[in-house]
Structure formats: structure tokens, C-alpha cells
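Participant: below is the structure, and that's it, no one-letter string:
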């Protein structure tokens, strides 16, 4: 799997269908084929990036993860 933001392959799993890109420090969650992106703030909180990205920007990759 590649990161939906930077396309890097250095992805870690941090929960059920919840992943972290070590390259660009983005968390992403895959639920029912929908991708949600989060940025980690300096204080450790996460902020949604869903309003910044549109489906076209994420490409045609299928986000079905077993």
C-alpha cells in the first residue's frame, strides 16, 4: 500500500484499518471504502484533512483493505 498523499510505501498500521505514513506524518483511516486523512499537530492532536482533498486528487486506487 502507498500513502495517499506522498505515494511513499513506508506505511505503518496503528489500529484497525488505521494507518500512518512515516514519510509525511499523515494518518489515514479506511472505512467502508472511504478514505479519511488526518494531520498530526505539534501538541499531538489530529486534524481532519478531508475538506482539503477531493476524490480526484486521491486517484483511482481502491481503498479496500482486508
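Facilitator: In hand now; what should we look at? Here the structure is a predicted model, which is why all the values come from computation and not from measurement.
Participant: from here on, just use CA atoms for contacts and neighbour counts.
Facilitator: Noted.
Participant: got a list of what residue 18 touches?
Facilitator: Listed by C-alpha atoms under 8 Å, 6 or more residues apart in numbering, the contact partners of residue 18 are 27-30.
Participant: distance of it from residue 47?
Facilitator: 15 Å (C-alpha to C-alpha, to the nearest Å).
Participant: one more: residue 31?
Facilitator: Distance, residue 31 to residue 47, using C-alpha to C-alpha: 17 Å.
Participant: what do you get for residue 38?
Facilitator: 5 Å.
Participant: neighbour count: these two, which is higher?
Facilitator: Ranked by neighbour count (other C-alpha atoms under 10 Å), residue 38 and residue 47 place residue 38 first, with 17 against 13.
Participant: use this one as the comparison:
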């Protein structure tokens, strides 16, 4: 009988490593203030897209300073 998982057996011994990142307390506090203030009307998913696209209609120069 042909086992569909037989091709995966070679990769069973390998583990994925997860890269962890930590924000310093000052950066975390500044982000918290920003998300709770000027950007609180934007859902997090939409805000993420705006950041990735560098959307200047949402991320104004004054907001980023």
C-alpha cells in the first residue's frame, strides 16, 4: 500500500525555530499611546495594511514624529 505521508518522514526530525522579538518598554508605551489615541478609529488589520503600504493619508508626518 502506498503511504501518502511517506514523503514527509524525512522531515519529521527537523524542528522549526521561532524568532522572538522584544520591544523595549519606551517603544511599547509609545505604540500603546498611538494605538489608543489618534489611530483608535482604525481596526488593527487595516492599520497593519496602512503601515505595510506606507499610506501617508493615515500615517501623517506629525503622527510619525
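Facilitator: Structure received. If you're wondering where the values come from, they're calculated on a predicted model, not measured in any experiment.
Participant: quantify their similarity with the TM-score.
Facilitator: For this chain pair, the superposition-based TM-score is 0.23 by TM-score structural alignment, normalised by the length of structure 2; 27 aligned residues with a C-alpha RMSD of 3.4 Å.
Participant: rewinding a little: distance to residue 58 of structure 1, secondary structure and neighbour count added to the contacts of residue 18 of structure 1, as CSV?
Facilitator: Below are the contacts of residue 18 of structure 1 laid out as CSV (distance: C-alpha to C-alpha, whole Å; DSSP: H, G, I helix; E, B strand; the rest coil; neighbours: other C-alpha atoms under 10 Å):
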residue, distance to residue 58 of structure 1, secondary structure, neighbour count
27, 14, strand, 25
28, 12, strand, 23
29, 14, strand, 20
30, 13, strand, 16
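Participant: verify the stated contact: residue 47 of structure 1 with residue 27.
Facilitator: No. Counting by C-alpha atoms under 8 Å, residue 47 of structure 1 stays clear of residue 27, with 9.7 Å between them.
Participant: I'd like the next helix or strand past the helix ranked longest in structure 2.
Facilitator: Looking across structure 2 with DSSP state H, the single longest helix is helix 25-36. Where DSSP states H and E defines the elements, the next helix or strand beyond helix 25-36 of structure 2 is helix 44-53.
Participant: quick one, the longest helix of structure 2 and helix 44-53 angle?
Facilitator: 120 degrees (axes from the mean of the first three to the mean of the last three C-alpha atoms, to 10 degrees).
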